[in-house]
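S.K.: Give the three-dimensional model of this entry:
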Amino acid sequence: AFVANHSLIMASYISRANAALIDLKLLLENG
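M.R.: This is a model prediction of the structure:
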C-alpha cells in the first residue's frame, strides 16, 4: 500500500513539474 501511494505521489509531482516546465517554456518563447 505504501509503495502504491508513493508512486501516485511521484506521478502527481512529476506531472506538476512537467506542467510548470511547459508554462516556463511558453513564457520564454512568447517573452
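S.K.: Could you use CA atoms for every contact and neighbour count after this?
M.R.: Will do.
S.K.: all helices in this protein, in order from the N-terminus.
M.R.: 2-30 (DSSP state H).
S.K.: contacting residues around stretch 5-13?
M.R.: The contact list for stretch 5-13 (C-alpha atoms under 8 Å, 6 or more residues apart in numbering) is empty.
S.K.: try it again with 10 Å
M.R.: F2, V3, A4, I14, S15, R16, A17, N18, A19 (C-alpha atoms under 10 Å, 6 or more residues apart in numbering).
S.K.: Now show me the structure for the sequence below, then we'll compare the two:
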Amino acid sequence: HINILLSSWVEFMHFIIMLFDVKSIVVNKPIGT
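M.R.: Just a heads-up that it's a prediction; the model follows:
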C-alpha cells in the first residue's frame, strides 16, 4: 500500500523536475530566435 503512494510521489517529482527543466530552457533561450 505504501509502495503505490511512493511510486505516485516519484512520478509527481519527475513531472515537477521536467517542468522546471522546460522552464529553464525557455528562460535561457534568447528571444527572437
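S.K.: thinking again about what came up before, can you go through the contacts of stretch 5-13 of the first structure and name the buried ones?
M.R.: When neighbours are counted using 16 or more other C-alpha atoms under 10 Å, the contacts of stretch 5-13 of the first structure contain no buried positions.
S.K.: In a markdown table, list these along with distance to K25 of the first structure.
M.R.: Listed next are those as a markdown table, based on distance: C-alpha to C-alpha, whole Å:
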| residue | distance to K25 of the first structure |
| --- | --- |
| F2 | 34 |
| V3 | 32 |
| A4 | 31 |
| I14 | 16 |
| S15 | 15 |
| R16 | 14 |
| A17 | 12 |
| N18 | 11 |
| A19 | 10 |
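S.K.: what's near enough to touch I2 of the second structure?
M.R.: By C-alpha under 10 Å, 6+ apart, I2 of the second structure lies in contact with S8.
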